[in-house]
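In: Let me see the structure of the following:
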Amino acid sequence: MKQTKQFQAESKRLLDLMVNSIYTHKEIFLRELISNASDAIDKIYYAALSDDTVSFNQDDYYITITPDKESRTLKISDTGIGMTRQELEDNLGIIARSGSFAFKNENKLKDGYDIIGQFGVGFYSAFMVSDTVTVVSKALGSSEAYRWESSGADSYTIESCNKASVGTDIILKIRGNSADENYDEYLDEYRLKSIIKKYSDFIRYPIKMNFTKSRLKDGSESEYEEYKEEQTVNSMVPIWKKNKSELTDEDYDNFYSEKHFGFDKPIKHIHINAEGTVSYKSILFIPEKMPYDFYTREYEKGLELYSNGVLIMHRCPELLPDYFSFVKGIVDSEDLSLNISREMLQHDRQLNLIAKNIKNKIKNELEETLKNDRELYEEFYKSFGLQLKYGVYSDFGSNKEFLQSLLMFYSSKEKKMVTLDEYISRMPEEQKYIYYAAGESVERIEKMPQTELLLDKGYEILFFTDDVDEFAIKMITTYKDKEFKSVSSGDLGINREEGEDSSDAENAENKELFDFMKEMLSGRVTSVKASKILKNHPVCLSTEG
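Out: The predicted structure follows:
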């Protein structure tokens, strides 16, 4: 029995976005559907690892692309795990069960390049090129198959159907050409091949297509006939097993997108081929933007872990320290057992050596970026500087020595972000401390009366605008033998000129007034006295330290 169901509100908005698309990168719909197909095959592989009743013969798993110009359909088929009726409704009727629409608005997304591939909405990119999308799926272990269909309006239909084998077919009814768009290209065999090679060449399952070719007819010397020949389009050679000299920045960017590491472009990639005590290959990516769910429970830290090209773990958190948890990528080592468990990984010596090496590689890459491409590093720091500061503060400051050279703070003198090394290099000889001021914003801090004397003396002040800043600095305590000192401290360690400081006399002269003020502010202040640091403001608060 066919049922018609309504999309949820966010799904309707996103479908409208896709159906009425003005995006310039419509071709990426194919990458998204192929990646989903690859994921579906991966799920059978995962199931085989833990379920003896599920077998995984890699030759049985592949993706097929079938264009049909006459019917204007494009079919993407996989031999993956398939979907039950409930999974079809959950996966295709609801968009990622989260605030994707709010995220899209907050980030003022310019085109589909910024949203497709995030939050599980890649499937919906099919509507950029299709009038109707049909999904026929049979789940592993199920005797039933189901057909899901939508024309991208408010609703979709779902019904039982026949399908002989486990897996999923996605059939797109390709739109007719318009004055602005040539949709015929998505039915052309060689155009489809070029898109697959561009975006999905490293998918580790065969992507098969039948290509039209011609040959001489039997017994003829001049008459040709057309025939179909199946080819595997993608190389399936993992990118991390290729030489760096063979790869371009675009290859790395495409791999990043194909693996759904993010839909931003990574600002840096690190390609490691390590041999020695432990041998491994790795490709790491430093993202441009923080994932929308980075500070939620749903965020999965870790790198994909392979043993000689075979996936062991989708996310291995032991490979990354928390302060570098934004890094994405893969690690492949022949030295790891395929049968290793998550519990064993935590105590595996080889894995610990790999993790230590990766940690150092990431830091070195960030330091190189700071040194050679300051603007790019500052962009990175806007997204992930907070995480580095949490890293300094956490674990009782055990990582402070490792991370402190990467920290940046806004400078009163430079009017921009500076490192601690840069601050130290400009300190006058008589300056005893690294001074900082904490507040809600740069603008608020600049108006603080406690900064007057220091600025008047030409001393630089670091502005702390994140809640974690003071906690992190208290963990560091000193940097290159210079102690940190808050501008709110009662003693700023400034040698004032003779006669300039008359606060002791003023304290004695106004003792009754100050005692009265202290009594009126009982419980809020420990003392009231003449200030050594004020110039133009009448009063300020300070700490005893």
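In: For the rest of this, base every contact and every neighbour count on C-alpha atoms.
Out: OK.
In: Would you map the strands across the stretch 101-250 of the chain?
Out: All strands of the stretch 101-250 of the chain, identified by DSSP state E, counting those that start in this stretch, fall at 130-138, 145-150, 155-161, 167-174, 207-216, 224-232.
In: Show me what the third one is packed against.
Out: Yep, that's strand 155-161 we're talking about. In this structure, strand 155-161 packs against strand 3-6, strand 145-150, with contacts taken as 3 or more Cα pairs under 8 Å, 6 or more residues apart in numbering; DSSP states H and E.
In: Then the first one?
Out: Using 3+ Cα pairs under 8 Å, 6+ apart as the contact criterion, the elements in contact with strand 130-138 are strand 145-150, strand 167-174.
In: for the second one, same thing?
Out: Using 3+ Cα pairs under 8 Å, 6+ apart as the contact criterion, the elements in contact with strand 145-150 are helix 85-93, strand 130-138, strand 155-161.
In: what angle separates that strand from strand 130-138?
Out: Inter-element angle recorded for strand 145-150 and strand 130-138: 160 degrees (by axes from the mean of the first three to the mean of the last three Cα atoms, to 10 degrees).
In: Next, the second sequence, to be compared with the first:
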Amino acid sequence: MAEQVMQESETREFQAEAKQLLRLMVHSIYSDKDVFLRELLSNASDALDKLRLESLVDKDLDVDTTDLHIQLERDPAARTLTVRDNGIGMSREDVVGLIGTIARSGTAELLEKLKSAKEAQEAKQTQGSELIGQFGVGFYSAFMVADKVTVVTRKAGESTGTRWESEGESTYTVADVPDAPQGTAVTLHLKPVDTDDGMHDYTDTGVLRRIVTRYSDFLAWPIRMEVERVKPAEDEDGESTTVRETETLNSMKALWARPRSEVTDAEYHEFYKHISHDWADPLETIRLQAEGTFEYQALLFLPSRAPFDLFTRDAKRGVQLYVKRVFIMDDCEELMPEYLRFVKGVVDAQDLSLNVSREILQQDRQIRAMQRRLAKKVLSTVSGLLNSDEQADRDKYRTFWSQFGTCVKEGLVTDPDNRSDILAIASFDSTHSAEQQTTLAEYVERMPDDQEHIYYLTGRSREMVEKSPHMEAFTSKGVEVLILTDQIDEMWVESGAEFQGKTFRSIAKGEVDLDSGDDAADESVKEEFAGLLEWLRGALSDHVKDVRLSSRLTTSPACIVGDEGDMSPELVRIYKQMGQPLPDIKRILEINPEHALVTGLREAHAKNADDPSLADIAHLLYGTTLLAEGEELPDPHRFAQLLAGRLADGLH
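Out: Presented below is the predicted three-dimensional model:
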């Protein structure tokens, strides 16, 4: 690159997080140094996409778009490689914000993940390079192969450019460049060749041609490079001559427009990595061609792992939108429902306006129809993996559900039209197996003929659910119960969902009838405990709405249950955390008439109903029941005092 006249130069320090990131990336993370070129070419391609779109939207923008391209410039003597584009370019503020710092939320979490990846790599458990791309910091990979990186850029429509330069250590310099060409040129001052360390000669035409063909052949813009060719002599006595000519290195064919038979899996995988900035191959590739009154093509990908920001509120989501091969926008949220926000890919519509905006998309009937069809296509693809005869496909399904199942279950609340399809591909923990999840179809197949409901219990962990007193009768009778531990489970089970005509029934609500047998004996027990129940209702009236005998307990003295239709305590907590305060809901205390504590309490009450110590025992029974459920005590101090008093009495 020719020297530029600079002014207003300043030196700045990297943010502390950027320093750590650079150090990790250069020395620890990447295993294949060649991928730096893919990242720089992808950035250049994005800049060209944005310029073409801006020129279509802003007719007053004075730019030449007749020959948009990317140029690779080599200087073997100086050991430099420049990746140049004539795209949208960057302002000085853009340069400082996008390159000089890592201006994004979650940087600290990113660093922790990278450090963990490094430690695991050192333990030979994983490859750290599998993590880096998903965080969108590919520009920094240039420092793997360069001792110094120089960026000269000018934003379209502005008169002054910017020069950014750093050796990737602690500081970088920024300066104005009056005569910079429009676009961006990234010059790498290359490290010495060291093939043992994966450092190839990136000024060699063969090396560059190989990398472009492997990683960036599908880019829509020409990637050009000046090469030398030997021209044979025109006659026998003449001498051959060396000529310089420009070669286009990539085919520029849009993968979604090519017949499936003409595209290899490797090409699909590289395209996915280009649009997603993920280093891992996708789990599954999905193609869709819609014809008729509204035509579009879609090329979608299911990732093989969840991004770190999957549940971050401000994370970007959506697929890329093109109109007749013209790039319109990244992260088009309107084309994919939020519960499928992890899906990556491209949708190319034939009938939309190039001037389309996000506001227009939100109201467009055709866009909503596209979203419905794309969502159904994704769900049917997952169903195909689940129900495949091939073990490899079923393994893919298990990987998918372990990574994205919690996210997909959000659709049970937000997308009632697809609820049955989502339930059909969902898997859940269950008392049937501690090692493997079950689908609802498998659960129903195992149900006895006379079982009317799909039983479930929600909780904060599998361990807590399995130890819940509500499970006792179901465990003793071998009745299978779904174990639901995701927060979203608390919401969708309340939405009236059904599966194959079976309703979902919480074993912590209502009355449970697991065929107790002798009705006459049951009535006799009720009469025997009638006085105690009535007294407990009065003693605990501030805390419970009713006290009754339980048919769901075998070893615990009592449990707390809700009425049919009541919100669970966990759901109440969730709504309160969301800023929606709800009144406390009184629940029902069920007591086990066969437990020694309960029978002893009945006998003591029958002897002296006015004994004040009985009220203390009643409150201790209620408190221990709450603790067994993982609930908070209404008055922990009083509970502790009562317990200490009873323990002291027992020592005399």
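In: Superposing both, give me the TM-score.
Out: Once the chains are overlaid, their TM-score stands at 0.93 when taken by TM-score structural alignment, normalised by the length of structure 1; 543 aligned residues with a Cα RMSD of 2.4 Å.
In: circling back to that earlier point, closest one to residue 256 of structure 1 among the helices and strands packed on strand 145-150 of structure 1?
Out: Comparing these by their distance to residue 256 of structure 1 (Cα to Cα), the top pick is helix 85-93, with 22.9 Å.
In: Against which helices or strands is that closest one packed?
Out: Other helices and strands packing on helix 85-93 of structure 1, by 3+ Cα pairs under 8 Å, 6+ apart, are strand 145-150.
In: Now do the strand it packs on against helix 85-93, angle only.
Out: On the basis of the same axes, to 10 degrees, strand 145-150 of structure 1 is oriented at 20 degrees to helix 85-93.
In: Now do strand 145-150 of structure 1: everything it contacts.
Out: Strand 145-150 of structure 1 has contacts (Cα atoms under 8 Å, 6 or more residues apart in numbering) with 84-85, 88, 132-139, 156-163.
In: go with 7 Å
Out: Applying Cα atoms under 7 Å, 6 or more residues apart in numbering, the set of residues contacting strand 145-150 of structure 1 from outside is 85, 132-138, 156-163.
In: PyMOL command for the buried members of those?
Out: Paste this into PyMOL to select the buried members of these, with burial taken from 16 or more other Cα atoms under 10 Å:
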select buried, resi 85+132+133+134+135+136+137+138+156+157+158+160+163
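In: Is residue 437 of structure 1 located within a helix, as I assumed?
Out: No - assessed by DSSP: H, G, I helix; E, B strand; the rest coil, residue 437 of structure 1 does not belong to a helix; its assignment is strand.
In: can you count the residues close to the alignment partner in structure 2 of residue 3 of structure 1?
Out: Across the two structures, residue 3 of structure 1 finds its equivalent in residue 10 of structure 2, going by TM-score structural alignment. Neighbours of residue 10 of structure 2 under the rule other Cα atoms under 10 Å: 11.
In: Over to residue 534 of structure 2?
Out: For residue 534 of structure 2, the tally of surrounding residues (other Cα under 10 Å) stands at 13.
In: again with residue 187 of structure 1
Out: 18.
In: Also residue 68 of structure 2?
Out: The tally of other residues near residue 68 of structure 2 (other Cα under 10 Å) stands at 19.
In: mind listing what it touches?
Out: Neighbouring residues of residue 68 of structure 2 by Cα under 7 Å, 6+ apart: 48, 86-87.
In: Mark which of the residues you listed are part of strands, please.
Out: Where these are compared with strands, as defined by DSSP state E, there is no overlap at all.
In: In terms of distance to residue 485 of structure 2, which of these ranks first?
Out: Scanning the contacts of residue 68 of structure 2 for proximity to residue 485 of structure 2, where the rule is Cα to Cα, the winner is residue 48, at 46.4 Å.
In: what are the ranges of the helices in the stretch 251-400 of structure 2?
Out: Listed in chain order, the helices of the stretch 251-400 of structure 2 (DSSP state H, counting those that start in this stretch) span residues 265-276, 358-363, 365-386, 391-408.
In: Identify, out of those helices, the most deeply packed stretch.
Out: Most buried of the helices of the stretch 251-400 of structure 2 by mean neighbour count (mean count of other Cα atoms under 10 Å) is helix 265-276; its value is a mean of 20.
In: after superposition, how close is it to structure 1?
Out: Relative to the matching residues in structure 1, helix 265-276 of structure 2 has an average distance of 1.2 Å after the fit, by mean Cα distance after the TM-score superposition for structure 1.
In: so where is that helix in structure 1?
Out: Helix 265-276 of structure 2 lines up with residues 249-260 of structure 1 when matched by TM-score structural alignment.
In: Quick one: end-to-end distance for stretch 459-466 of structure 1.
Out: One end of stretch 459-466 of structure 1 sits 22 Å from the other (Cα to Cα, to the nearest Å).
In: buried ones in that stretch?
Out: Within stretch 459-466 of structure 1, the residues that qualify as buried are 459-465, counting by 16+ other Cα under 10 Å.
In: Residue 317 of structure 1 maps to what in structure 2?
Out: The equivalent of residue 317 of structure 1 in structure 2 is residue 333 (alignment by TM-score structural alignment).
In: again but with residue 132 of structure 1, I slipped
Out: Per TM-score structural alignment, the equivalent position to residue 132 of structure 1 in structure 2 is residue 148.
In: Does its match touch residue 169 like I think?
Out: No - taking Cα atoms under 7 Å as the definition, residue 148 of structure 2 is not a contact partner of residue 169, at 9.6 Å.
In: Excluding covalently adjacent residues, which one is nearest to the residue positioned nearest the centre of structure 2?
Out: By Cα atoms, centre = their mean, structure 2 has its centre lying nearest to residue 310, at 2.8 Å. On the basis of Cα to Cα, 6 or more residues apart in numbering, the spatially nearest residue to residue 310 of structure 2 that is not a chain neighbour turns out to be residue 342, at 7.1 Å.
In: cool, and residue 359 of structure 1?
Out: residue 320 (6.8 Å).
In: what do you get for residue 491 of structure 1?
Out: Counting by Cα to Cα, 6+ apart, residue 491 of structure 1 lies nearest to residue 545, which is 6.5 Å off, once chain neighbours are set aside.
In: how near is that neighbour to residue 487 of structure 1?
Out: 10 Å.
In: My impression was that residue 64 of structure 1 belongs to a strand - is that right?
Out: Yes - counting by three-state DSSP, one finds residue 64 of structure 1 located in a strand.
In: Alright, I will stop here.
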